[in-house]
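Participant: My questions concern the predicted model and sequence given below.
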Amino acid sequence: MRVVAAMSGGVDSAVAAARMLDAGHDVVGVHLALSRSAATLRESARGCCTIEDAGDARRVADRLGIPFYVWDMAEAFQRDVMDDFVAEYEAGRTPNPCLRCNEKIKFAALLDKALALGFDAVATGHYAQVVEGAQGRELHRAVDMAKDQSYVLGVLDADQLARSFFPLGDTTKPQIREEAAARGFAVAKKPDSHDICFIADGDTRGWLAGRLGERPGEIVDEGSGEVVGAHQGAYGFTVGQRRGLGLDRSSLDGSPRFVTRVDASANRVFIGTPDLLGVRQVVGDSVRWCGPAPTGEVSVGAQLRAHGEEVPAVARVEEGSRLVVDLDAAVRGVAPGQSVVLYKGTRVVGSATISETSR
């Protein structure tokens, strides 16, 4: 099988490419250039897609003896991930750019280009497993639960899953680093990238302010309805946030306050006590199924954050396109724009983008 190995320049994608080659596939390494002004050198574990990363990926490909190319996808990444990220925050929602990147870039733009060039599939260094089931390929959690990335792959549909390989799903991260060292890869000890790749300094609010400008507004206490503070842009806040509110707690009986909702249309941020954060139902749109769509009510596990715990739930589809998920236990800090991913055991059933929450 002719396979494109997406090589970020990190240890995971390096070992994934090597394993695909060991399995007898015809492998070509591809590094995605996602920024037109990529930094020359990585300064920390934040960010990715630097010139240094491209060089690391090329050196691994040379060691494996496989062809290597850099594909420019900066325009698609800007439009489908970065611009979407800004628009979602501006609308008072909290997006997950990693899911959007997987949906729009790695398993859409990249996969589409690979297929157009005559390749059969794409392999990545994500920690997840593909299992051959009775109704086709299934997406499952990785063996290493600390590194499991099935949540951010929950946007894949059956056709995309049929042409995707995740060679690391049966291995732990320490074992991957040991294997990389044994293969002589210089990236064996390279730190993992984390946080949002296009906000290298981790200052999301500052990054958004540079694009949306200051938009002064009020902070309102949910309980009393009183204005208790001011902000420079509602886009800088997300449900469940406690730090950075700039409030005088002495005027609020000294109790901690959290963001309970963001009203983008009124440019208002609402805060409240922890008991107002618990959510028992979420409604989602943009539903994606990793296989046949379930019918009627189904008992599932629902995961609401990339590193959140799975919560027992009952899910159903209403009006043909709305996914309604009733949670067995209240979950705090769930925001519109985030994703709910449904599981049946270790298998990913599907996902949706949260549009509404209810206590």
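Facilitator: Yep, that arrived.
Participant: all contacts plus neighbour counts: C-alpha atoms, from now on.
Facilitator: Fine.
Participant: part of a strand, is A57?
Facilitator: No - according to DSSP: H, G, I helix; E, B strand; the rest coil, A57 belongs to no strand; its state is helix.
Participant: What sits closest to it if chain neighbours are left out?
Facilitator: Spatial nearest neighbour of A57, excluding adjacent residues (Cα to Cα, 6 or more residues apart in numbering): G9 at 4.1 Å.
Participant: Near the one you found, how many other residues are there?
Facilitator: Using other Cα atoms under 10 Å, G9 has 26 neighbouring residues.
Participant: try N102
Facilitator: N102 - counted by other Cα under 10 Å - has 19 other residues nearby.
Participant: for the one 10 residues further on, same thing?
Facilitator: Here the neighbour count serves as a burial measure; for D112 (other Cα under 10 Å) it reads 16.
Participant: what helix or strand is it on?
Facilitator: Taking DSSP states H and E as the criterion, D112 maps to helix 110-116.
Participant: which residues are contacting that helix?
Facilitator: Contacts to helix 110-116, defined as Cα atoms under 8 Å, 6 or more residues apart in numbering, come from residues 4, 120-122, 160.
Participant: Okay, one more to line up with it:
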Amino acid sequence: MKVLAAMSGGVDSAVAAARAVEAGHEVVGVHLALSRMPGTLRTGSRGCCTIEDSRDAHRAAGVLGIPFYVWDFSERFKEDIVDDFIAEYASGRTPNPCMRCNERIKFAALLDRALALGFDAVATGHYAEVRYTADGHPELHRGADLNKDQSYVLGVLTEEQLRHSYFPIGATASKAEVRAEAAERGLSVANKPDSYDICFIPDGDTKAWLADKIPMRPGLIKDRSGEELGTHDGAMTFTIGQRKGLKVDRPAPDGGPRYVVGIDAAANTVTVGPREALRVGELEGIRATWCGQPPEGIGHSREDGIDCEVQVRAHGNTVPARAWLGRRDETPGADGTRPAGQHVHVALEEPFTGVAPGQTMVLYAGTRVLGQATIDRTRSLDPAA
């Protein structure tokens, strides 16, 4: 098999490429240049796709004896990931750029180019597994190391994309095992820290970064009764569940902390309330896609739905739920805020806390990823909400 190994410059992708070589595949390494600032440097474990990461990937390819290239996807990354991130926050939503990157860059733009060049698959260092059913359909499953499992951020993959996805380290029992193997192979990235946070905001200060991209307007902070409690610099820099940085001096009537429970970007207002108001029992998702074959038997009512588990954060817990299909819009809603596509409704058996529109919910059946949707609306369990 001819394999294009996406090499980020980290230990996971380096070992994935090494295993692909060891398995006898014809392997070519590629690093994606995503930053529009080629001099970008890594700060500790913050950031990725930096110039140092490119060099680390090049060195690893040299050790493995495989060809290596750098592909410039910075323009596509800006349009599909960075601009989308800004637009979502400007609308009062909380997006997940890693989901969009996997969907639109690594397993769309990269995979499309790889197939056009004659490659059979793209290999990455994700902790997830592709398994095939008896009738030949691919399924995405959690990685063996549940502490490192990355199936959540791959929930956007389609059946056709799964057929050309290769995750050589997905069945590995632990990250420690991967690092030990890297050291044995003489890969200098064996002890390189993992990257975290948003790669294009390496200092981790999302609010300050957004303030340079979105015009900020002072607005009001209110409680759920409409009483004015304070002011803010811009509603779109807040997120549901936020507790710090509210600049509300007056304590709540019960003396408890206040949390952001609502964001109205159009009115530029932020609503705060008690933690109880953050408990949600139902989710409505838009732009739903299935990861492989659609789940068998799912219908358009709760009675015709399926039992599953739902996860709303990359390393969050799952809760049992009932899922069913909503309407399918061929065109966006009249107000332009509801994108076309399949809607999914989910009733949770146990509440989630602090779920924000714009986040991604991924549906599971055991270890198998069924699909995903972007959360559009939630229903609070607090009667006063």
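Facilitator: Right, received. Where do you want to start? The structure displayed is predicted, hence computed values, not measured ones.
Participant: still on that earlier bit, among the contacts of helix 110-116 of the first structure, which are in helices?
Facilitator: Q160 (DSSP state H).
Participant: For the contacts of helix 110-116 of the first structure, give me CSV that also has neighbour count and distance to S299 of the first structure.
Facilitator: Shown next, in CSV, are those (neighbours: other Cα atoms under 10 Å; distance: Cα to Cα, whole Å):
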residue, neighbour count, distance to S299 of the first structure
V4, 28, 37
D120, 17, 35
A121, 22, 32
V122, 27, 32
Q160, 17, 25
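Participant: before we move on, back to that, quick one: contacts for the residue nearest to A57 of the first structure?
Facilitator: Neighbours of G9 of the first structure in contact, by Cα under 8 Å, 6+ apart: 31, 49, 52-58, 187.
Participant: Also V86 of the first structure?
Facilitator: Going by Cα under 8 Å, 6+ apart, V86 of the first structure touches 208, 211.
Participant: any idea what S255 of the first structure aligns with in the second structure?
Facilitator: Aligning on TM-score structural alignment places S255 of the first structure opposite G256 in the second structure.
Participant: ok, now how distant is its match from K222 of the second structure?
Facilitator: Remark: distance between G256 of the second structure and K222 of the second structure (Cα to Cα, to the nearest Å) = 16 Å.
Participant: got the contacts of G9 of the first structure as a markdown table, with neighbour count columns?
Facilitator: Below are the contacts of G9 of the first structure laid out as a markdown table (neighbours: other Cα atoms under 10 Å):
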| residue | neighbour count |
| --- | --- |
| H31 | 23 |
| C49 | 23 |
| E52 | 16 |
| D53 | 23 |
| A54 | 21 |
| G55 | 14 |
| D56 | 22 |
| A57 | 27 |
| R58 | 24 |
| V187 | 21 |
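Participant: Make TSV out of these and add distance to V348 of the first structure.
Facilitator: Below are those laid out as TSV (distance: Cα to Cα, whole Å):
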residue	distance to V348 of the first structure
H31	27
C49	28
E52	34
D53	31
A54	32
G55	34
D56	32
A57	30
R58	33
V187	31
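Participant: Identify, from these, the entry nearest to L99 of the first structure.
Facilitator: Within the contacts of G9 of the first structure, distances to L99 of the first structure taken as Cα to Cα reach their minimum at C49, with 17.1 Å.
Participant: Please give me every residue in contact with the closest one.
Facilitator: 8-9, 32-35, 38.
Participant: Please repeat the previous calculation with a cut-off of 10 Å.
Facilitator: By Cα atoms under 10 Å, 6 or more residues apart in numbering, the contact list for C49 of the first structure reads 8-10, 31-35, 38-42, 193, 197-198.
Participant: Okay, and which of the residues you listed map to strands?
Facilitator: 31-33 (DSSP state E).
Participant: mind giving me a markdown table with the residues you listed and columns for distance to G308 of the first structure?
Facilitator: Listed next are those as a markdown table, based on distance: Cα to Cα, whole Å:
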| residue | distance to G308 of the first structure |
| --- | --- |
| H31 | 30 |
| L32 | 29 |
| A33 | 30 |
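Participant: Could I get the full set of helices for the first structure?
Facilitator: For the first structure, the helices defined by DSSP H cover 11-22, 51-64, 74-77, 83-90, 97-101, 110-116, 158-161, 173-182, 204-212.
Participant: Which strands or helices does the longest one pack on?
Facilitator: Same thing as helix 51-64 of the first structure. Contacts defined by 3 or more Cα pairs under 10 Å, 6 or more residues apart in numbering; DSSP states H and E place helix 51-64 of the first structure against helix 11-22, strand 26-33, strand 68-72.
Participant: Specify the stretch among the ones you listed that is closest to M82 of the first structure.
Facilitator: Across these, the minimum distance to M82 of the first structure, taken as Cα to Cα, is reached by strand 26-33, at 14.1 Å.
Participant: Return the distance of that closest one from the chain's centre.
Facilitator: 21 Å (Cα atoms, centre = their mean, to the nearest Å).
Participant: Next, the angle helix 51-64 makes with that strand.
Facilitator: 170 degrees (axes from the mean of the first three to the mean of the last three Cα atoms, to 10 degrees).
Participant: mean shift of strand 26-33 of the first structure relative to the second structure?
Facilitator: Following superposition, strand 26-33 of the first structure is found to deviate from the second structure by 0.3 Å on average (mean Cα distance after the TM-score superposition for the first structure).
Participant: okay, G256 and K222 of the second structure: which has more neighbours?
Facilitator: Between G256 of the second structure and K222, K222 has the larger neighbour count (other Cα under 10 Å), namely 20 against 11.
Participant: Using JSON lines, lay out the contacts of helix 110-116 of the first structure together with distance to R93 of the first structure.
Facilitator: Converted to JSON lines, these look like this (distance: Cα to Cα, whole Å):
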{"residue": "V4", "distance to R93 of the first structure": "34"}
{"residue": "D120", "distance to R93 of the first structure": "37"}
{"residue": "A121", "distance to R93 of the first structure": "34"}
{"residue": "V122", "distance to R93 of the first structure": "31"}
{"residue": "Q160", "distance to R93 of the first structure": "27"}
